[in-house]
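Peer 1: no FASTA, just this:
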């Protein structure tokens, strides 16, 4: 199945049209916008006002989080008694931004002599809290460790820290195990006994709540807290947490620092923005995902993740530019490695009929770089839409990453292969695993059996959730302006996908641009109404049929294209079909 495999258009049912009509009148918005709001559970004028104008005053009280009072009390004691604090985080974007967030807030309070950041080495220490980190803290006189984006299952590690006289405050957002670590405080809104009203914070978001609570306890001004919102927003984007509730409030205000209030953006992110050469126009969540997250992640994948922390903590433009260039160079190395590895992986599939016809992809090569395996698995999944595992060899073991298609639980599939694995972990869509090299062939066979026995035909068709049918005549700048009021878009509040029927391409407008992209101008088949620009990335294979002139349907998102000072609304095509 290729990248051009057909997609399933799932039309989301309209919710309560009478309520939507009333909302449209009360808010003076387009009926399509009101219908979208009701579809997303925003069904009163009061709820819509809060949705359109997210306020930091709406943030829940951090003390509602279980153990927050204990965490603040312990941190305040460390401040008062002159203790040294180690700020530890995971080596991905969420962990790196979390460390930078807490360091930014605490440095003026503790001073550099009493505060240190620590990111474990991806390859020598692995994920989470390592014995090396604890021993480093104890050996250097640190009495307290704040663990960010990790630690919720670190029962043995926290016990080891206690034996060495080191206390722990854990700030995590992953699901707890059966036993919580015996830390001074375990902050995790997903704890069963935690009454905090919003459960979907990023790891960085939990660290932010700790800083909010500490600031309120110490009576500090709110400005330094608000200065952290650019980092929190990068974490929300990169960790693919829902853009709902508190996350949406934080992200909306954080994005203002990238756009309207760019002079307030921290130097490290401003330097990274320049190097990312993002397209013109305001940045959204997707810009952070594709422009910022890979570069920050690359530091941990290709070298030392603390370089990314140093970039985010840089006090001025000169230092920020230097560290950002180092991080960007790491990303270029990562891109070269993942492109080379991806091509090798795709060549392996193309040259093996058994792999082409399989229900799953499991590939192993001993010299692939471990840091790019997840990216390569995602690229292979893009090309051959099926559960994918990419493995390499490290320290005598096969280790790798798994990615899955929508609706198929890859973690559950790995559980069925557990006797062949040394360890594995993750969730429905993505997982990591380690096994003996000699078990790889047996794992390839077993994983294929499990997937073939449970994967349905529906799993192999990419779903597109269509919010509504929309006449092409409704697509204009006024409609787009109303649509933008629903931003920021992301998981839980996706950029709405619309569909229009009976379309044709304006004669001689359809052409291929770039690497297989379709560019054209669309009009209604009866030639009434406006002409709208459109682009479909990876859809160039539709060009011959479009040029035949038969009316077709298209599903798309609406965006504003800005180029060299020119602005126009265009459609980003997701799929085309002939009825």
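Peer 2: Done, it's in. Bear in mind that the values here come from a model prediction, so they are computed numbers and not experimental data.
Peer 1: make it CA atoms for all contacts and neighbour counts henceforth
Peer 2: Fine.
Peer 1: list the contacts for the closest residue to residue 472 other than its chain neighbours?
Peer 2: Among residues not flanking residue 472 along the chain, residue 500 sits closest, at 6.3 Å (Cα to Cα, 6 or more residues apart in numbering). Contacts for residue 500 were tallied using Cα atoms under 8 Å, 6 or more residues apart in numbering; they are 469, 470, 471, 472, 553, 554, 555.
Peer 1: For residue 500, what is the enclosing helix or strand?
Peer 2: Element membership for residue 500, per DSSP states H and E: strand 498-505.
Peer 1: about what we covered before: and the gap between the residue nearest to residue 472 and residue 332?
Peer 2: 40 Å (Cα to Cα, to the nearest Å).
Peer 1: Kindly report the same for residue 323.
Peer 2: According to Cα to Cα, residue 323 and residue 332 sit 14 Å apart.
Peer 1: another one to put next to it:
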């Protein structure tokens, strides 16, 4: 209905939610705006009750066909004090998975060792060189976590040396599946299984829990759920099913974890006094872990998360913190360089942004690519030098542009590539970059032309400022944890007055707002617009909690804003209809010929008109949309 910008080169287009009609979740103990959000997401009463109550999970052994085989073999390893290699990955999911199983197996009697490849030297996953080294160290049992199903050469090397392998992985399972002693993978569970969304650390938790339970020593995994919480949120796994159930339980006690490494990270982040929320882990804990895998040796994180001495843990956590600061500085520097390169090209942006600098760091270019993708709403590839005339890239793309398909289409120009619809990577020779960019531009342009103009802003329900109080906050918390598959609701508020505007360090914007008699503070992170904010505006936002100097205050986390207009315009079938409120609960709809229809809101939320023309389905739909846009319905 209207557009706004945040100073990027991409306008924002607001798409307000459809009308709900009669409240389909009436009677559910949640306020109307939250019921409207859940109804618009397609949830029925039973699904909402499941969100709120968390039914018990089925036994994992009933859903993972080869879990019992893996448990029997690991139990033998524990009984015989056998050396076992835990072969992880260098991201937060892989490192927390590795630490989880090392802590569990060590407590149960085995002698586990961490084996994680180097991002810079080895690349992703188990490789033949690792297998050969571990075999030389006398290890005959490998357990992969967060990798392994695509490690064909490494699995062959292990089989040739008589080594047994237990695979736990959540990445795409090839057909036929790899041969191993046991395969623990979400795709092997029943189709509607609550275990389908587990990340690598979730599978490690399943394995560790099943083993400790079989050995009658559940105390051996007392910190396993804490590590599960961190790894699951860091990997952006869907927060449904088993993930949601275990997170709801684990987040309540995570701040009292008996894992000294996690306590040290929380201390450095200032999060040790109150129960943690998913966003605190995602923004404060996970980056400190991921930074190590990007810039340093991932064994540092494993040592931190398996440390028993508080003094050692805090020292290791400080090293992670230092790498995270270095990671932020590198990201900011690369982003500034990338923006300068784009500015040098003038106002015309390529459909596919491809930028290369030999000195950029492989470990962080994916983060910067994500920032640029969000800023310009188009696919982005950042390339860094790899030596011998090659460049290595990280790719990110908006929803709808399939990175994996695009790279497959351009395979003739690439030496290596992989990924999924939203992200990927590739290696390319320098002389092929120009032809590659031309082909990627063609793919991105075709996609761009099929998309509506502008970056969509999609609030899910109207929320007035006077509704935002502690009671609403507690009811919102009842729906947590939020994340992939169950995102935090986006609300909108209409006709707010700006009382004060402050620009903060880091490019953030703080607003003091009033709507009627209600007042509220709002924060817009990394706000790009240098111009003044309109005095009266509409906002799209999430509701958050600001902790500062021992005080807690609710605040709006502003995602978008636009100047408020008393009248709104609806575009339908190449016709423009003008709508305005003409009373507390009344609206007027005017067609291009100037004809008017009046309607009013009933106490039950329905929109009623005495004009017989409103009985037509087309006109009734217009009135419903007008009621949403004018703030007469949530």
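Peer 2: Received it, and whenever you're ready, just let me know what you need. Everything quoted here is computed from the prediction, not taken from an experiment.
Peer 1: that older thread, return the set of buried residues in the helix or strand that the strand holding residue 500 of structure 1 is followed by.
Peer 2: Counting by DSSP H and E, the next helix or strand C-terminal to strand 498-505 of structure 1 is strand 511-513. Applying a neighbour-count criterion of 16 or more other Cα atoms under 10 Å, the buried positions in strand 511-513 of structure 1 are 511, 512.
Peer 1: on contacts alone, who are the packing partners of strand 511-513 of structure 1?
Peer 2: Helices and strands touching strand 511-513 of structure 1, by 3 or more Cα pairs under 8 Å, 6 or more residues apart in numbering; DSSP states H and E, are strand 517-524.
Peer 1: Show me how far the strand it packs on is from its chain's centre.
Peer 2: Mean-position distance between strand 517-524 of structure 1 and its chain equals 30 Å (Cα atoms, centre = their mean, to the nearest Å).
Peer 1: Equivalent analysis for stretch 19-26 of structure 2, please.
Peer 2: On Cα atoms, centre = their mean, the centre of stretch 19-26 of structure 2 falls 29 Å from that of its chain.
Peer 1: What are the buried residues along that stretch?
Peer 2: For stretch 19-26 of structure 2, by 16+ other Cα under 10 Å, it's 19, 20, 24, 25.
Peer 1: residue in structure 1 matching residue 626 of structure 2?
Peer 2: In structure 1, no residue is equivalent to residue 626 of structure 2 according to TM-score structural alignment.
Peer 1: What residues sit buried inside whichever strand or helix holds residue 626 of structure 2?
Peer 2: Assigned by DSSP H and E, residue 626 of structure 2 belongs to helix 617-629. By neighbour count with 16+ other Cα under 10 Å, helix 617-629 of structure 2 contains the buried residues 620, 622, 623, 624, 625, 626, 627, 628, 629.
Peer 1: The strand holding residue 500 of structure 1 vs structure 2, average distance?
Peer 2: Mean deviation of strand 498-505 of structure 1 relative to structure 2 after superposition (mean Cα distance after the TM-score superposition for structure 1): 1.5 Å.
Peer 1: Structure 2: matching residues for that strand?
Peer 2: Going by TM-score structural alignment: strand 498-505 of structure 1 matches residues 491-498.
Peer 1: repeat for stretch 155-164 of structure 1
Peer 2: Per the alignment by TM-score structural alignment, stretch 155-164 of structure 1 matches residues 152-161 in structure 2.
Peer 1: What segments of the stretch 351-500 of structure 2 are helices?
Peer 2: Along the stretch 351-500 of structure 2, counting by DSSP state H, counting those that start in this stretch, helices occupy 365-376, 403-409, 433-449, 470-477.
Peer 1: Please produce a markdown table containing the ones you listed, extended by distance to residue 424 of structure 2 and mean neighbour count.
Peer 2: Shown next, in a markdown table, are those (distance: least, Cα to Cα, whole Å; neighbours: other Cα atoms under 10 Å):
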| stretch | distance to residue 424 of structure 2 | mean neighbour count |
| --- | --- | --- |
| helix 365-376 | 9 | 21 |
| helix 403-409 | 6 | 18 |
| helix 433-449 | 14 | 16 |
| helix 470-477 | 34 | 14 |
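Peer 1: can you pull the buried residues of stretch 213-221 of structure 2?
Peer 2: Neighbour-count burial for stretch 213-221 of structure 2, counted by 16+ other Cα under 10 Å, picks out 218, 220, 221.
Peer 1: One more: stretch 262-279 of structure 1?
Peer 2: Neighbour counts over stretch 262-279 of structure 1 (16+ other Cα under 10 Å) mark 265, 266, 267, 268, 269, 270, 271, 272, 273, 275 as buried.
Peer 1: now, which of those residues lie within helices?
Peer 2: Within the buried residues of stretch 262-279 of structure 1, residues falling in helices by DSSP state H are 267, 268, 269, 270, 271, 272, 273, 275.
Peer 1: Hmm, residue 328 and the last one touching each other?
Peer 2: This means residue 275 of structure 1. Yes. Taking Cα atoms under 8 Å as the definition, residue 275 of structure 1 is a contact partner of residue 328 at 7.2 Å.
Peer 1: just checking, what packs against the lengthiest helix in structure 2?
Peer 2: In structure 2, assigned by DSSP H, the helix with the most residues is helix 310-344. With contacts taken as 3+ Cα pairs under 8 Å, 6+ apart, helix 310-344 of structure 2 sits against helix 260-269, helix 286-295, helix 299-306, helix 365-376.
Peer 1: Packing partners of the first one?
Peer 2: Meaning helix 260-269 of structure 2. Looks like helix 260-269 of structure 2 contacts helix 299-306, helix 310-344 (3+ Cα pairs under 8 Å, 6+ apart).
Peer 1: Also the shortest one?
Peer 2: Secondary-structure packing of helix 299-306 of structure 2 (3+ Cα pairs under 8 Å, 6+ apart): helix 92-108, helix 260-269, helix 286-295, helix 310-344.
Peer 1: Could you check the angle the third one makes with helix 310-344?
Peer 2: Helix 286-295 of structure 2 runs at 70 degrees relative to helix 310-344, counting by axes from the mean of the first three to the mean of the last three Cα atoms, to 10 degrees.
Peer 1: what's helix 286-295 of structure 2 aligned against in structure 1?
Peer 2: Using TM-score structural alignment, helix 286-295 of structure 2 pairs with 293-302 in structure 1.
Peer 1: Please compute how far that stretch lies from its chain's middle.
Peer 2: 13 Å.
Peer 1: ok, the closest residue in space to residue 194 of structure 1 that isn't next to it in sequence - contacts?
Peer 2: Among residues not flanking residue 194 of structure 1 along the chain, residue 66 sits closest, at 5.0 Å (Cα to Cα, 6+ apart). Shown in contact with residue 66 of structure 1 (Cα under 8 Å, 6+ apart): 186, 187, 188, 189, 193, 194, 195, 196.
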